[in-house]
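Asks: model this:
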Amino acid sequence: MDNSIPVVSKIFCSGTPTMLMIRRRPIVVNGGGFVVTDLSHNVVFVVDGCGILGSKGEIMVKDGEGEPILFISKKRCGNSFLFQLPFTIGRLALKEENNRDCTIVDCTRKIVAQMGRKELIGGKDFYHVEVQSGYDQAFIIGVVAILDNIHGESTRC
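Replies: I've put the predicted structure just below:
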């Protein structure tokens, strides 16, 4: 029986836990955003933010081939900001309010993904995300992109 929980697409769900590496792109040089690779250094996702899209509060997640798969936009809602997504996140727990050290859990408190700093090499910021089996990796990268934007990181201008 297939226990995959696709949000973006079933093709982004794996039957085993998957470790993804994230490398931020400098806003000044590459327009910001970040690149997501597997442990073999194959590009799995690319996330573009304001520096490339040209609009504040817009984030695009692309697959490894560069095809857009998820568009996230920031909408003004009263005095606060709300990211409008076509799905429900469930719960999101942040440790120390740092978007590179968090756990994403579903509504039953089961861990969906865990993220943390991996290493600092040559001034480039690397961190990892381990997505549990059956969960949509593209969706998780979308959540990571939202956290990146909220914390004023590489997807934000």
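
Asks: every contact and neighbour count from this point should use C-alpha atoms.
Replies: Will do.

Asks: so what's the gap between the host helix or strand of G51 and the chain middle?
Replies: Secondary structure assignment for G51, by DSSP states H and E: helix 50-53. Its chain's C-alpha centre lies 16 Å from the corresponding centre of helix 50-53 when counted by Cα atoms, centre = their mean, to the nearest Å.

Asks: so for the lengthiest helix in the chain, what gets flagged as buried?
Replies: With DSSP state H applied, the helix covering the greatest number of residues in the chain is identified as helix 137-150. With burial defined by 16 or more other Cα atoms under 10 Å, the residues of helix 137-150 counted as buried are 137-149.

Asks: then stretch 123-137?
Replies: 125-137.

Asks: got a list of contacts for stretch 147-155?
Replies: 24-27, 32-34, 47-51, 57, 59, 98-99, 145, 156 (Cα atoms under 8 Å, 6 or more residues apart in numbering).

Asks: one more, please, to line up against the first structure:
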Amino acid sequence: MTQPEASAVAVVSPHFCSPYPVDIAIVRKLLTITDGSFVVTDVNGNIILKVKGDHLLDTAGYPIITLRQKLISAHERWQVFRGKSKKSTDLIFSAKRSSMLQFKTKLDVFLAHNTTEKVPDFKVKGSWSEKSCVIYAGDNSTIVAQMRKKSTVKSELLGKDHFMVTVYPGIDYAFIVALIVILDGINTASIPTVPN
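Replies: The predicted structure follows:
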């Protein structure tokens, strides 16, 4: 398995790309499943992003992106838009299950300009029961991020899921967070389904 070159892959914004590997923690509060509440922190515990309902927010509470699940979709397709928009012109990317029947989770991710969707721009493969996944660039073995569950006595007592994510150099970590929230949404239905 290879790592990507240092060139930036800014799907959401270059602001979220780093020339170094970025380790982040994504914490889902299990007691607030109805609003899909997550907090994203750096390794020092500083909040860098939040997910509230169907929005990914910056530290000031400004919506960076909106995540939407399509109501009628055989492969559980999700669409991600800039800011609070739901307009097709503001579509950044979409993600869907690779096939309808899956034992392990596999998602195909298509950037907005990839309208033919013959080859995915990114792939997500993992086991949700083990709370682990790997995100690949394109349809090959280049890893751009990896997630694993971190279990602590404190997180179990507080009713939280705690995911540790390593985002490789030059990869947009807001994009990676959005993919993990979608993965969680597909597997736990934590973000409400909305009409198209």
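
Asks: give me the TM-score for these two chains.
Replies: Laid over one another, the chains give 0.81 as their TM-score (TM-score structural alignment, normalised by the length of structure 1), with 147 aligned residues with a Cα RMSD of 2.4 Å.

Asks: related to what we said a few turns ago, now the buried residues of stretch 123-137 of structure 1 in JSON lines, with distance to P17 of structure 1 and secondary structure?
Replies: Formatted as JSON lines, the buried residues of stretch 123-137 of structure 1 follow (distance: Cα to Cα, whole Å; DSSP: H, G, I helix; E, B strand; the rest coil):
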{"residue": "D125", "distance to P17 of structure 1": "23", "secondary structure": "strand"}
{"residue": "F126", "distance to P17 of structure 1": "19", "secondary structure": "strand"}
{"residue": "Y127", "distance to P17 of structure 1": "17", "secondary structure": "strand"}
{"residue": "H128", "distance to P17 of structure 1": "13", "secondary structure": "strand"}
{"residue": "V129", "distance to P17 of structure 1": "10", "secondary structure": "strand"}
{"residue": "E130", "distance to P17 of structure 1": "7", "secondary structure": "strand"}
{"residue": "V131", "distance to P17 of structure 1": "6", "secondary structure": "strand"}
{"residue": "Q132", "distance to P17 of structure 1": "4", "secondary structure": "coil"}
{"residue": "S133", "distance to P17 of structure 1": "4", "secondary structure": "coil"}
{"residue": "G134", "distance to P17 of structure 1": "8", "secondary structure": "coil"}
{"residue": "Y135", "distance to P17 of structure 1": "9", "secondary structure": "strand"}
{"residue": "D136", "distance to P17 of structure 1": "11", "secondary structure": "strand"}
{"residue": "Q137", "distance to P17 of structure 1": "10", "secondary structure": "helix"}
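
Asks: state the pair within the residues you listed that is farthest apart.
Replies: Spanning the widest gap among the buried residues of stretch 123-137 of structure 1 are D125 and G134, at 27.8 Å by Cα to Cα.

Asks: if we can go back for a sec, mean shift between the longest helix of structure 1 and structure 2?
Replies: Once superposed with structure 2, the aligned residues differ from helix 137-150 of structure 1 by a mean of 0.5 Å; criterion: mean Cα distance after the TM-score superposition for structure 1.

Asks: against structure 2, where does that helix fall?
Replies: Residues 173-186 of structure 2 are where helix 137-150 of structure 1 lands when matched by TM-score structural alignment.

Asks: structure 1: strands as residue ranges?
Replies: Counting by DSSP state E, structure 1 forms strands over residues 18-24, 34-37, 43-48, 58-63, 68-77, 80-84, 91-94, 102-105, 111-121, 124-131, given from the N-terminal end onward.

Asks: and the angle for the fourth one with strand 80-84?
Replies: Using axes from the mean of the first three to the mean of the last three Cα atoms, to 10 degrees, the direction of strand 58-63 of structure 1 lies 30 degrees away from that of strand 80-84.

Asks: quick one: contacts for the residue positioned nearest the centre of structure 1?
Replies: Among the residues of structure 1, the one closest to the centroid is I141, at 2.3 Å (Cα atoms, centre = their mean). Residues in contact with I141 of structure 1 (Cα under 8 Å, 6+ apart) are 45, 61.

Asks: what is the burial count for the residue nearest to F93 of structure 2 when sequence neighbours are not counted?
Replies: In space, F93 of structure 2 comes closest to L111 once its chain neighbours are excluded; the distance is 4.2 Å by Cα to Cα, 6 or more residues apart in numbering. The local packing count at L111 of structure 2 equals 18, with neighbours defined by other Cα atoms under 10 Å.
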